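Participant: Just need the structure, nothing else, for what follows:
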Amino acid sequence: MTRSLAGKTLFITGASRGIGLAIALRAARDGANIVIAAKSVIANPKLPGTIYTAAAEIEAAGGQALAVPCDIRFDDQVEAAMAQAVSSFGGVDILVNNASAIDLRGIDALEMKRFDLMQQINARGTYLCCKAALPHLRKAANPHILTLSPPLDLNPKWFSPNLAYTMAKYGMSLVTLGLARDLAKAGVAVNSLWPETAIATAAVGNLLGGEEAMRHARKPEIVADAAHAILTRPAASCSGNFLIDVNVLMEEGVVDFSAYAVDPRVDAMLDFFLDAPITAKVRKSAFHGSE
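Facilitator: As a prediction, the model looks like this:
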């Protein structure tokens, strides 16, 4: 694929590690400007990576980086981070809503402070970042909003027993659903992207099965490559979609996904919110919704 993000400014939430950092590095290889808006400013052995280590990686990959401490639960921090992005790079072309919190406990076990955290980061944080970015996106050439959230499906199996998480994650997807229609005349593309399989991030390692689960995951680069393909498409003709990473890449001509596997010898685990595999060597996992 020859389309490029050279010279574009991407504001990415939660880009200090995982999928957010992978998206940033893919754009950096084109020569993009990356605003890393995240909370991680001090190294944590359980969650490697800070905004500063991410900035160093982005610059080594060929991009320009701006590391901004930002907790997207707070209006003033988001507004300040957006202002720094515009001051440093002259505008914002792309918003990637990647920051997310996960807790899969049911209603009897989940404390309300954890419920509130997921709602504040996932649903409200996504809405807030879109609101802060819009004045700048409306001025950009080929502006995009891309949110890492699943296709909407009201089958009760996705809400039980992890009701609070699904509410929060679907809240992100509802932002895509509504803003795509709101912003159609303004020419701002609004889409969601979701992986076919579990992705090798801290959430999988810490919450969904440890090292064995990681073996059955794909690398974050598969989502990053799909995001790059979406963000380089014409905004006017690519909006209001709930996209799956492998479908996007197949449209770009990719037929072999084995290079993305953490361990190509084992089947990958189908992710939450998807009923059936799209590619070979994917199976329903132990954390998949019950039928």
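
Participant: alpha carbons only for contacts and neighbour counts from here, please
Facilitator: Noted.

Participant: What distance do you get for the residue lying farthest from the centre of the chain to residue 167?
Facilitator: Farthest-out residue of the chain from its mean C-alpha position, per Cα atoms, centre = their mean: residue 108, at 29.0 Å. Distance of residue 108 to residue 167, given as Cα to Cα, to the nearest Å: 16 Å.

Participant: One more: residue 62?
Facilitator: Counting by Cα to Cα, the gap from residue 62 to residue 167 is 38 Å.

Participant: again with residue 195
Facilitator: Separation of residue 195 from residue 167 (Cα to Cα): 19 Å.

Participant: Can you tell me how far residue 1 is from residue 84?
Facilitator: Residue 1 is 32 Å from residue 84, where distance means Cα to Cα.

Participant: And residue 207, by the same measure?
Facilitator: Taking Cα to Cα, one finds residue 207 at 34 Å from residue 84.

Participant: here's the other one to compare against:
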Amino acid sequence: MAENSSSLHDRTLVISGASRGIGLAIAIGAARRGANVVLLAKTAEPHPKLKGTVYTAAEDIESAGGQAAAVVGDVRKEEDVQHAVDTAVERFGGVDICVNNASAIATEGSQELSAKKYDLMQDINCRGTFLLTRACLPHLRKSSNAHVLTISPPINLSPYWLGRHPSYTLSKYGMTLLALGWAEEFRAREGRSGVASNCLWPQTYIATAAVTSMSDGSTLAASSRTPEIMADAAVEILSRPAPETTGQCFIDADLLIESGVTDLSRYGGGDQPIPDLFLDL
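Facilitator: Alright, predicted model coming up:
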């Protein structure tokens, strides 16, 4: 990927669920290129087992060279989402980028999965993605290079993936369908600059709390890449012209290789990193 320290200079990014992990890495990656970042997350207080809050995330972003605003809220609630967008407009003058990162996962089988967990996944993954994008849209339409980026997979209708964890799959494919639908709904047309909408998904497991908290988390983490690979891929997408970069489901490693990165070892994972869900490799 070509290094361009000013590619996101003075552009404003609103991102959900970025207290840690992939979301925080994307926010820091954008900040290093001069972006303003508004974080919407629930983690106001430190979790006993998880590092980071929305406030420490904001500090990390500012240390990376960007400007940050921390908003404590729930992506499932319209008023919290609107507050985050209003903060972006009041603090930085608008919104250029919307990143739908917040997500819930539960991979139990259909008989074992509780209705509460089912609802949580649909509400955070689908409803949250819809609410944040909808709230950002009036401001994105005023931007000269507007992007929506959703952290969701390409839709793979292989029976293997459909049968693995149908409820989680439904919620993640729902995010992707929204993103691809928006690409067409808000595509550039005569007299309208348009809003790009794309998905980004990791080729391999990423060493986040979702992985390390598993019973064999340390072993899995050793074969997982760092969140920075997703950050570098996201910045590559968001730096491209919106009319030329929309309606796609990008895979992080493939995108970076296509962009000129020849060595992915910097992101860890060893010689055989674990392939991520929904991908037939």
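
Participant: of residue 1 and residue 84 of structure 1, who's got more company?
Facilitator: The neighbour comparison of residue 1 of structure 1 against residue 84 (other Cα atoms under 10 Å) goes to residue 84, with 17 against 9.

Participant: Helix or strand: which one has the aligned partner of the more buried one in structure 2?
Facilitator: Aligning on TM-score structural alignment places residue 84 of structure 1 opposite residue 87 in structure 2. Using DSSP states H and E, residue 87 of structure 2 maps to helix 78-92.

Participant: how about that helix: buried residues?
Facilitator: By 16 or more other Cα atoms under 10 Å, the buried positions in helix 78-92 of structure 2 come out as 78, 80-89, 92.

Participant: Let's have these in CSV, adding distance to residue 159 of structure 2.
Facilitator: Listed next are the buried residues of helix 78-92 of structure 2 as CSV, based on distance: Cα to Cα, whole Å:
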residue, distance to residue 159 of structure 2
78, 35
80, 38
81, 36
82, 39
83, 41
84, 39
85, 39
86, 43
87, 44
88, 42
89, 44
92, 46
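
Participant: For structure 2, which segments are assigned as helices?
Facilitator: Along structure 2, counting by DSSP state H, helices occupy 21-31, 54-63, 78-92, 115-121, 128-140, 159-164, 166-185, 209-212, 217-222, 228-239, 252-258.

Participant: which residues in structure 1 does the last one align to?
Facilitator: Correspondence between helix 252-258 of structure 2 and structure 1 is established over residues 245-251, with TM-score structural alignment as the criterion.

Participant: Name the residues of the matching stretch that are buried.
Facilitator: In stretch 245-251 of structure 1, counting by 16+ other Cα under 10 Å, buried: 245-249.

Participant: and which of the residues you listed is nearest to residue 51 of structure 1?
Facilitator: If you rank the buried residues of stretch 245-251 of structure 1 by distance to residue 51 of structure 1 using Cα to Cα, residue 245 comes first, at 25.3 Å.

Participant: residue contacts, that closest one?
Facilitator: Counting by Cα atoms under 8 Å, 6 or more residues apart in numbering, residue 245 of structure 1 makes contact with 193-196, 222-223, 226-227.

Participant: one more time with 7 Å, if that's ok
Facilitator: 193-196, 222-223, 226 (Cα atoms under 7 Å, 6 or more residues apart in numbering).

Participant: One more: residue 141 of structure 2?
Facilitator: Here residue 141 of structure 2 is in contact with 194-195 (Cα under 7 Å, 6+ apart).
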